[in-house]
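Student: Predicted model, plus sequence, below.
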Amino acid sequence: MLSRPTLRSRIDEASTEIKKKVTEAMRGVDHIATTTDCWSARRWSFIGVTAHWIDPDSLNRCSAVLACKRLRGSHTFDVLAGALNDIHSEFEIRGRIVRTTTDNGSNFLKAFQVFGEDENNEAVEAVGGETAQPGQEDDQEESEEVEFVDVATILNEDDGFEYQLPKHQRCACHLLNLVSTVDALKATSSEAYKKVSRSTFGKCQAL
C-alpha cells in the first residue's frame, strides 16, 4: 500500500510532467485560443481554462486543459483577471492568445473591459493620441523642452494594467440560450408580441 506522502508526491510529479509537455507542445504555436469558465460548488469557487490550437506540422486540431483550480473568495472581475493572467504566464502563452471565449457573466465582461487588449490600446491612444489643430504644430515644437524624468519612478508607478488579458469573445451558444429563455420570457409581457408568437409557433407545430 502506498503511503499518503508517497501518493501525493507522485501526483505532483505527474502533474509537473504534464505541464512541461503541454507547455512544450504550445511553444512553437503563434496563435492560441482559450476558453474559460467559473462556477461555484458547495460554497467553493473554481475556474477552468482550456487551450486550443492547430499543430503547425500535422495541421491537426489540438486541445488541452490548462487549469481547474480553486478561487479564493468571491470570483469578482479582478480575481478572475489575476487568475487568468497567472495561468497564461505559467504556460508561457500570454502574448500568443488571439481570443478568450467566456460566457456573458458580468464579472468576465468587466474583467476584459478593464484589462483586455482592445481597451488597453484605446486607453493608450486616448492619452497619447491627441491631434494638434492646423497651425499649432510649429508652435508646439518651438515651446517643447527636454524634461528629465526619474526612470525608477516610472517603473514603480501603478498604471492600472497589472493584468494583461487577450481579446474577448462572447460565447454564441450562451447568447442563444439567453435569447431562448430570458429574453423570450420577457418578450411575452407584450400582448402584441404574445399574439404573434402564439400564432407563429402554432403554425410551426402544425407543420
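Tutor: Perfect, I can see it now. Residues are numbered from 1 along each chain as shown.
Student: Please make it C-alpha for all contacts and neighbour counts, starting now.
Tutor: Noted.
Student: Most distant residue from the centre of the protein?
Tutor: residue 142 (44.8 Å; CA atoms, centre = their mean).
Student: How many neighbouring residues does the residue nearest to residue 171 when sequence neighbours are not counted have?
Tutor: In this structure, residue 171 finds its nearest non-sequential neighbour in residue 103, 5.2 Å apart by CA to CA, 6 or more residues apart in numbering. With neighbours defined by other CA atoms under 10 Å, the count for residue 103 comes to 19.
Student: Let me know the next secondary structure element after the helix or strand where residue 21 lies.
Tutor: Using DSSP states H and E, residue 21 sits in helix 4-26. Using DSSP H and E, the helix or strand that follows helix 4-26 towards the C-terminus is strand 32-41.
Student: tilt between that next one and helix 4-26?
Tutor: 150 degrees (axes from the mean of the first three to the mean of the last three CA atoms, to 10 degrees).
Student: helices or strands next to strand 32-41 in the packing?
Tutor: Packed against strand 32-41 by the contact rule (3 or more CA pairs under 8 Å, 6 or more residues apart in numbering; DSSP states H and E) you find strand 44-54, strand 97-102.
Student: Would you format those as JSON lines with mean neighbour count and distance to residue 11 included?
Tutor: Listed next are those as JSON lines, based on neighbours: other CA atoms under 10 Å; distance: least, CA to CA, whole Å:
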{"stretch": "strand 44-54", "mean neighbour count": "18", "distance to residue 11": "19"}
{"stretch": "strand 97-102", "mean neighbour count": "19", "distance to residue 11": "29"}
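Student: of all those, which lies closest to residue 200?
Tutor: For residue 200, the closest of the helices and strands packed on strand 32-41 is strand 97-102, at 32.9 Å, according to CA to CA.
Student: Give me the contacts around that closest one.
Tutor: The contact list for strand 97-102, computed with CA atoms under 8 Å, 6 or more residues apart in numbering, reads 31-37, 108, 166-171.
Student: can you name the two of those residues that are farthest apart?
Tutor: Of all pairs in these, the most separated under CA to CA is 31 and 108 at 21.8 Å.
Student: Among those two, which residue is more densely surrounded?
Tutor: A count of neighbours by other CA under 10 Å puts residue 108 above the other of residue 31 and residue 108, at 23 against 15.
Student: which residues sit in contact with the closest residue to the more buried one other than its chain neighbours?
Tutor: Excluding the flanking residues, the one nearest residue 108 by CA to CA, 6+ apart is residue 77, at 6.0 Å. Counting by CA under 8 Å, 6+ apart, residue 77 touches 107, 108, 109, 110, 111.
Student: also this one, for the comparison:
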Amino acid sequence: MLPINTVDSPSFRAIIKKIPTSVNAELPHRTTFTSYLEKEFTEMERNLKATLKEIDFVSTTVDIWTANNRSYMGVTLHWISRTTLERHKVALACRRIRGRHTYDVIGTEIENIHSSYGLLNKVVATVTDNGSNFVKAFQVYHPVTESDDEMEEEESSPKDDDVTFSDLSEILSAENESDGQLSLPPHRRCASHTINIICTRDVEKHLTTNAESRAVYRSSTAKCTALWTKSSRSTLASETVEEISKRKLLIPTSTRWNSFFDAVKRIAEIPMGELNTLCTKLGLKCFKDQEYQFLHEYCMSMKPLTAALDILQGDCPYFTTNT
C-alpha cells in the first residue's frame, strides 16, 4: 500500500498519462482522493452502524502491533446472523496508539471504540492474545457480577475467631480507581495464541529440563538453523539443496510457529543419507542418528497441535474457539 501523495508524484502522473482512455480524463490530485476516501469512509461507517442496530450480540477481537516505530490497535467485530446463522465479520477500527501500551490506555481505547459504535451492552466477549497488558486491562475494568461477589465473599469470609488486616494504601488506591472506572466486556484469550505459546515456550521448557533431551534438542535445531541460513543466503546453496534433495527448504518465520514445524518437517522428509551428503557439500555439520530420530519424533508429537492451529487460524465459517 502506498501513501495518497503518490498521485502527486510527477513520475506516477507521467505513467498514468500514457494509459489510453476514451475521454480526455485527468488524474485527480491528493486532495481529491482524500476527500473521496473520507466520503466513502463516512458512508461505510453509517451503513455499519445501521446494521449493528439490528444485532443484539457481538464479539470483538483486539490486537496491538508496531510497524515503522508506530503502534496501532486493530479491532474486528464478529456476529452470527439470526436468520441465516452465517458468521459475519468486519474491521471496526485501526487507531494509532501513542506512548506506552499500559492497561489503562488499552482499556480506555477499547471502550471508546465499542462506545463509538453503540456496542457497550452488546459485546459478549473480547478476544485478545495472552499479553500481560491486555490481561490486566480486563482484570481491572471488567465488572464483577453479583454471583461472583457472593462466591468471593463465601470463600474469603474469615472465621469468627480470626483477625484480619487490611492494607490502607490498597483501599485508598482502589477508591481512586473506581471513580469514572471503565467497563469492559468479558475477556477471552485467543486459543491460537495459547497453543502457539505451548508449542514454543512450554515445549522448549520441557525439552530443556532434562540434560539428555536438552543436548539433542539444541544440537538438532542448531543444525536445522544452519541449513536454513545457508540456503536462504546463498543461491548456490539453494540450488545444491534442490539438486540433492529434489525439494526446497522452507524457512521459518518468527511470527508463526507453524512455519517452524513445517520447516523441520521438510528437513525430516529428506533421507538421512541425502541429508548428510547435503550438509557435507554445504560445509555444515552432519546429523547424528539420535538427532535425525529426534526430528521425526518431534514432528510426530507436534502434528496434532499443528492441525489444530491450521483449523483455528483458517477462515472456517462453522465455528470459532477461544479459551
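Tutor: Happy to help now that I have it. Just so it is clear, the model here is predicted, and its values are computed rather than measured.
Student: Work out the TM-score between the chains.
Tutor: After superposition, the two chains reach a TM-score (TM-score structural alignment, normalised by the length of the first structure) of 0.74; 180 aligned residues with a CA RMSD of 3.3 Å.
Student: I'd like the helices and strands packed on strand 32-41 of the first structure as CSV, with distance to residue 8 of the first structure appended.
Tutor: As requested, these are exported to CSV (distance: least, CA to CA, whole Å):
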stretch, distance to residue 8 of the first structure
strand 44-54, 21
strand 97-102, 33
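Student: The ones you listed: which one's closest to residue 124 of the first structure?
Tutor: Using CA to CA, these put strand 97-102 closest to residue 124 of the first structure, at 19.8 Å.
Student: Name the residues that touch the host helix or strand of residue 298 of the second structure?
Tutor: Assigning secondary structure by DSSP H and E places residue 298 of the second structure in helix 289-313. Identification of contacts with helix 289-313 of the second structure by CA under 8 Å, 6+ apart yields 191-192, 195-196, 199, 216-217, 219-220, 258, 261, 264-265, 268, 272, 320-321.
Student: same thing with stretch 49-67 of the first structure?
Tutor: 19, 22, 26, 28-29, 31-37, 47-48, 68, 87, 91.
Student: Mind doing that once more with 6 Å?
Tutor: Stretch 49-67 of the first structure is contacted by residues 32, 33, 34, 35, 36, 48 when judged by CA atoms under 6 Å, 6 or more residues apart in numbering.
Student: I would like the range of the second structure that aligns with that stretch, please.
Tutor: The aligned range for stretch 49-67 of the first structure in the second structure is 75-93, by TM-score structural alignment.
Student: Just the endpoints, please. Distance across that stretch?
Tutor: Stretch 75-93 of the second structure has its terminal residues 5 Å apart, counting by CA to CA, to the nearest Å.
Student: Report the two of the contacts of stretch 49-67 of the first structure separated the most.
Tutor: Most distant of those, by CA to CA, are 32 and 48, 16.2 Å apart.
Student: can you redo the contacts of residue 77 of the first structure as CSV with distance to residue 82 of the first structure?
Tutor: Formatted as CSV, the contacts of residue 77 of the first structure follow (distance: CA to CA, whole Å):
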residue, distance to residue 82 of the first structure
107, 12
108, 12
109, 14
110, 13
111, 9
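Student: got those residues as JSON lines, with secondary structure columns?
Tutor: Below are those laid out as JSON lines (DSSP: H, G, I helix; E, B strand; the rest coil):
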{"residue": "107", "secondary structure": "helix"}
{"residue": "108", "secondary structure": "helix"}
{"residue": "109", "secondary structure": "helix"}
{"residue": "110", "secondary structure": "helix"}
{"residue": "111", "secondary structure": "helix"}
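Student: Of the residues you listed - the most surrounded one?
Tutor: residue 108 (23 neighbours).
Student: Show me what that one lines up with in the second structure.
Tutor: Under TM-score structural alignment, residue 108 of the first structure pairs with residue 134 in the second structure.
Student: Same check on residue 16 of the first structure?
Tutor: Residue 16 of the first structure maps onto residue 42 in the second structure, by TM-score structural alignment.
Student: Residue 175 of the first structure now?
Tutor: Match for residue 175 of the first structure (TM-score structural alignment): residue 194.
Student: tell me, how many neighbours does residue 58 of the second structure end up with?
Tutor: 19.
Student: If you could redo that for residue 264 of the second structure, that was the one I meant.
Tutor: 24.
Student: Secondary structure element holding it?
Tutor: helix 257-268.
Student: Check residue 158 of the first structure too.
Tutor: Per DSSP H and E, there is no helix or strand for residue 158 of the first structure.
Student: ok, then the element right after the helix holding residue 264 of the second structure?
Tutor: Following helix 257-268 of the second structure in sequence, per DSSP H and E, is helix 272-281.
Student: Read off where that next one ends up in the first structure.
Tutor: Using TM-score structural alignment, helix 272-281 of the second structure finds no match anywhere in the first structure.
Student: Go through the helix holding residue 298 of the second structure and flag the buried ones.
Tutor: For helix 289-313 of the second structure, the neighbour count (16 or more other CA atoms under 10 Å) marks 291, 292, 294, 295, 298, 299, 303, 305, 306, 309, 312 as buried.
Student: cool, stretch 111-120 of the second structure as well?
Tutor: Buried-residue list, stretch 111-120 of the second structure, by 16+ other CA under 10 Å: 111, 113, 114, 117, 119, 120.
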